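[1] below is the sequence, then the predicted model.
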Amino acid sequence: MVQQGSDGPHALDPLGDPQQEDLDLAHSLSALSTLSTGLDLEVLLTRVASFAVQAIPGADGAGLTLLELDRPDLIVKSADFVREIDSIQYAIKEGPCISAAAQGLTMRSGSLGGDPRWPHFGPRAGRLGVHSVLSLPLVTPAGIVGAMNVYARSKNAFDERAEVLGETFAVPAAISVHNAQILAQTARAMARLQDALKGRAMIDQAIGILRSRGGGTVEEAFDRLRKISQAEHTKMTEVGRTIVDEAVRRADARRVQ
């Protein structure tokens, strides 16, 4: 279901070529299906936004916002002017992308400057020469993962057919984006686990060094590490690394002598 602005529904562009538009959509969907999951997340999202410009007639540029838990939302663009427009709506927390993601509904406007739904965002976008928008929520079985903003400088650039084409593209786009997000989250979790394991190994080495110097149990050596960490306001991993590095330097010095 679409939420429309005061400009009302638009008639199909008599100059439009439905057959060519269908071909453009097919090419975009084909390109979308061949995206490598090995791409950097931001690169992949940017390509999805670029494919949206190709798929939706009348588009001059597109942006994609990925909603992230416990991290800042990731925002990408297919054209430089999109970054400026999207920055406005996220700064003032008002705009079609925010509405689309929050409500799970397509947002379309052909006259942003006078659209009552976004009284602060719309005029600022209009002053920058951007008058039309088609915002599409990215919906997956797991929920809404973000939204895609497609912009045009001309007024009334997106008609009902453009909206249908956009929503058709948004379905597989949402799945591609969600899969890439899951892979990126998994990679971050693995990196944190590896860091934790490296940190634990460093602490274990430091405990061994402390016991070799002063004796005592593992628990007593660990307690000494903890007290140094608290006194120096430094993570135990860093304290352990300092102890290990110092032990290595001493060993190297003895070998030189």
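    Structure received.

[2] make it CA atoms for all contacts and neighbour counts henceforth
    Will do.

[3] what's the closest non-adjacent residue to the most centrally placed residue in the chain?
    Centroid-nearest residue in the chain: residue 74, 2.6 Å away (criterion: Cα atoms, centre = their mean). Using Cα to Cα, 6 or more residues apart in numbering and skipping the chain neighbours, the partner closest in space to residue 74 is residue 66 (5.1 Å).

[4] name the surrounding residues that touch stretch 71-85.
    42, 45-47, 49-50, 61-68, 125, 151 (Cα atoms under 8 Å, 6 or more residues apart in numbering).

[5] sorry, wrong one. I was asking about stretch 57-67.
    For stretch 57-67, using Cα under 8 Å, 6+ apart, the contacting residues are 21, 45-46, 49-50, 52-53, 73-79, 81-83, 86, 145-153, 157-158, 162, 177.

[6] related to what we said a few turns ago, just the buried ones among the contacts of stretch 71-85, please.
    Neighbour counting with 16 or more other Cα atoms under 10 Å marks 42, 45-47, 49-50, 61-67, 125, 151 as buried within those.

[7] helices along this structure, start to end?
    18-33, 41-55, 80-92, 96-103, 121-127, 160-214, 218-232, 236-256 (DSSP state H).

[8] residue 256 versus residue 223, what's the distance?
    When distance is defined by Cα to Cα, to the nearest Å, residue 223 is 33 Å away from residue 256.

[9] go on, residue 226?
    Distance from residue 226 to residue 256, by Cα to Cα: 33 Å.

[10] between the two, which one's more packed in?
    residue 226 (17 against 7; other Cα atoms under 10 Å).

[11] hold the first one in mind and look at this next one:
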Amino acid sequence: MVGESSDIGTLHRVTELATRAVPGAAGASSVRWSLGDGGERPEPLASAASHPDLAEAVDRQLARGTGPIFEVVQERRALSSDDILAEARWPEAMADLLRRGVRSFATTPHLNEPVLVTLTLYGVTPRALLPGQQALAALLVAQGTAAVSNSLQYGQVHRTAVQLQEAVESRAIVDQAKGILMHSLGCDADQAFAEMRRISQTRHVKLTALAQRIVGDQGLL
């Protein structure tokens, strides 16, 4: 696989960040593609993966020239499989992933001319990657594509990923706190959230901080 070392470094960072930031993702891989001229088929220029087993599976698919990654590039749209064990498409590529413990995947493309990058997330259980989490992957691959085409520094991509991860974690802690209030107050989710907002506003406590206190069983204040 050919490609400038800086591009490969950026792709590695995108896969690492995606694996850490996207809930349900046990690993990731990314590929930079040439756009081709006229009717020429796009060709892979560089690739990276978060684990050697995933790198091997990607290399085998790229060497064959067929599989879900190629369809994503040709059609410029995301593709996924909730359960590879029941997947009838791309038998060779799916067999490669199953042998490496993968049960679900989602591939997202992003074009920032002249750069096209695909990001694939892998789950070790069926339906590990929810649609909302794929939106997070789309933001990451967009950042990665911009980094390759504009030679942006890793820090910018990292800051974006950290902010996204913090948003995901904040949502999770608020949901946990809502569940605790629903149980203790005997109310539904909307009423629990309304009560949290009321306490947050009247006592001048941030909603996330309040949720952390509720989950930590430290009282409301």
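    That came through, no problem. This one's a predicted model, so the numbers in the text were calculated from it and none came from an experiment.

[12] quick one: map the residue nearest to the centre of structure 1 onto structure 2.
    Using TM-score structural alignment, the partner of residue 74 of structure 1 in structure 2 is residue 46.

[13] whereabouts in structure 1 does stretch 125-145 of structure 2 align?
    Mapped onto structure 1 using TM-score structural alignment, stretch 125-145 of structure 2 spans residues 154-174.

[14] now do the buried residues in the matching stretch.
    So stretch 154-174 of structure 1, judged by 16+ other Cα under 10 Å, has buried residues 154-159, 161-163, 165-167, 169-170, 172-174.

[15] that one: how far from the chain's middle?
    How far stretch 154-174 of structure 1 lies from its chain's middle: 21 Å, per Cα atoms, centre = their mean, to the nearest Å.

[16] also stretch 115-135 of structure 2?
    On Cα atoms, centre = their mean, the centre of stretch 115-135 of structure 2 falls 5 Å from that of its chain.

[17] now what about it, what contacts it?
    Here stretch 115-135 of structure 2 makes contact (Cα under 8 Å, 6+ apart) with 15, 18-19, 22-35, 69, 72-73, 82-84, 101-111, 137, 141, 144-145, 148-149.

[18] could you work out the end-to-end span of that stretch for me?
    End-to-end span of stretch 115-135 of structure 2 (Cα to Cα): 20 Å.

[19] what of stretch 17-29 of structure 2?
    11 Å.

[20] which residues in structure 1 does that stretch match up with?
    Under the criterion TM-score structural alignment, stretch 17-29 of structure 2 matches residues 51-63.

[21] what do we get in structure 2 for residue 107 of structure 1?
    Using TM-score structural alignment, residue 107 of structure 1 sits opposite residue 79 in structure 2.

[22] circling back to that earlier point, quick check, nearest of the buried ones among the contacts of stretch 71-85 of structure 1 to residue 208 of structure 1?
    Ranked by distance to residue 208 of structure 1 (Cα to Cα), these are led by residue 42 at 43.2 Å.

[23] now the closest one: closest residue in space, sequence neighbours ignored.
    Spatial nearest neighbour of residue 42 of structure 1, chain neighbours left out: residue 76 (6.8 Å); criterion: Cα to Cα, 6+ apart.

[24] state the distance from residue 201 of structure 1 to residue 238 of structure 1.
    12 Å.

[25] what's the match for residue 103 of structure 2 in structure 1?
    Under the alignment (TM-score structural alignment), residue 103 of structure 2 maps onto residue 131.

[26] ditto for residue 89 of structure 2
    Per TM-score structural alignment, residue 89 of structure 2 is aligned with residue 117.

[27] tell me how far its match lies from residue 190 of structure 1.
    The value you get for residue 117 of structure 1 to residue 190 of structure 1, if Cα to Cα is used, is 43 Å.

[28] which one of the two is surrounded by more residues?
    Applying other Cα under 10 Å to residue 117 of structure 1 and residue 190 shows that residue 117 carries more neighbours, namely 18 against 12.

[29] excluding its backbone neighbours, what's nearest residue 111 of structure 1?
    Distances taken as Cα to Cα, 6+ apart put residue 131 closest to residue 111 of structure 1, at 5.1 Å, once the chain neighbours are dropped.
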